[in-house]
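1. pasting the sequence and the predicted coordinates here, then a few questions.
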Amino acid sequence: MSFFKGILFGVGVGSAVGLLLAPRKGSKTQEKMIDDVRDIVQRTDELNESLKNFRTAVIDLKTTFDALVPEFTSGVKKDIEDFNFQAEPRIKQIQETIDHLSID
């Protein structure tokens, strides 16, 4: 956040110095400075609004993530249990066949 403030401060100071050194009438320089300050304030407000929207989006994403992960985990556990239920008889049958072949 301080990086953006530094950029905005630098733009403001640079504009002010440039305008003060510019070869214009005082009233034109004042108008230009006022316009630049308004522009900086507007861009700062837009940046703050964008950051607010970003924060809201991150919170919404976390909420969605928190809601979906338990469901997904539960579904995966159920699939593993189903697989084990189906595989156990087959594994037992294969083991019996191996045992039978080892005896012969």
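-> Looks like it arrived, so ask away.

2. switch to C-alpha atoms for all contacts and neighbour counts from now on
-> Fine.

3. so what's residue 15 up against?
-> Shown in contact with residue 15 (Cα atoms under 8 Å, 6 or more residues apart in numbering): 33, 36.

4. what about residue 84, neighbour count?
-> Using other Cα atoms under 10 Å, the number of residues around residue 84 comes to 13.

5. what about it, distance to residue 99?
-> Distance, residue 84 to residue 99, using Cα to Cα, to the nearest Å: 21 Å.

6. okay, pairing it with this:
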Amino acid sequence: MSKNTNTALGILAGATIGAALGVLFAPAKGSKTRKKIKEKINETGETIVEEAESIRNSVADSISSKKETLEELIEDVVSKGSHKAEDVIDSLEKQLEILKEKNKTLQKS
């Protein structure tokens, strides 16, 4: 996990604990306190789901970006390799022509 993710989760946990303690120590009836605790739990659950979705989206975007970069690098390497292969083939064809000419002169003798 990244430092930002850990920080966000730490802040979220601290806020949840603080809210729960505040509700527990506040002077109110038991039924009201239980209702407040239930509401805070629901709010915290929603916040956790939102944070998890945000983290998932961030990771998915990062992976997608890295994949595109890798694909571009592979395409570049293949392209350069193809150009080099073409250069080697051209050079070999020229050398073959030279050897054919030398062979013709040797055959005439």
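-> Cool, the structure landed. Owing to the predicted nature of the structure, the values given are computational and were not obtained by experimental measurement.

7. in the first structure, which residue is closest to the centre?
-> residue 58 (5.7 Å; Cα atoms, centre = their mean).

8. element containing it, please.
-> Residue 58 of the first structure belongs to helix 26-103 when elements are defined using DSSP states H and E.

9. return the distance of that helix from the chain's centre.
-> The chain centre lies 9 Å from the centre of helix 26-103 of the first structure; the measure is Cα atoms, centre = their mean, to the nearest Å.

10. repeat that for stretch 24-31 of the second structure.
-> With Cα atoms, centre = their mean, you get 46 Å for stretch 24-31 of the second structure.

11. residue range for it in the first structure?
-> On the first structure, the counterpart of stretch 24-31 of the second structure by TM-score structural alignment is residues 20-27.

12. cool, stretch 46-59 of the second structure as well?
-> Using TM-score structural alignment, stretch 46-59 of the second structure pairs with 42-55 in the first structure.

13. quick one: average offset of that stretch versus the second structure, please.
-> Stretch 42-55 of the first structure differs from its equivalent in the second structure by a mean of 0.9 Å after superposition (mean Cα distance after the TM-score superposition for the first structure).

14. relative to residue 5 of the first structure, how far out is the residue nearest to the centre of the first structure?
-> Residue 58 of the first structure is 22 Å from residue 5 of the first structure, by Cα to Cα.

15. one more: residue 37 of the first structure?
-> Distance of residue 37 of the first structure to residue 5 of the first structure, given as Cα to Cα: 14 Å.

16. these two: which has the busier surroundings?
-> The neighbour comparison of residue 37 of the first structure against residue 5 (other Cα under 10 Å) goes to residue 37, with 16 against 11.

17. now do the contacts for the more buried one.
-> Counted by Cα under 8 Å, 6+ apart, residue 37 of the first structure has contacts residue 12.
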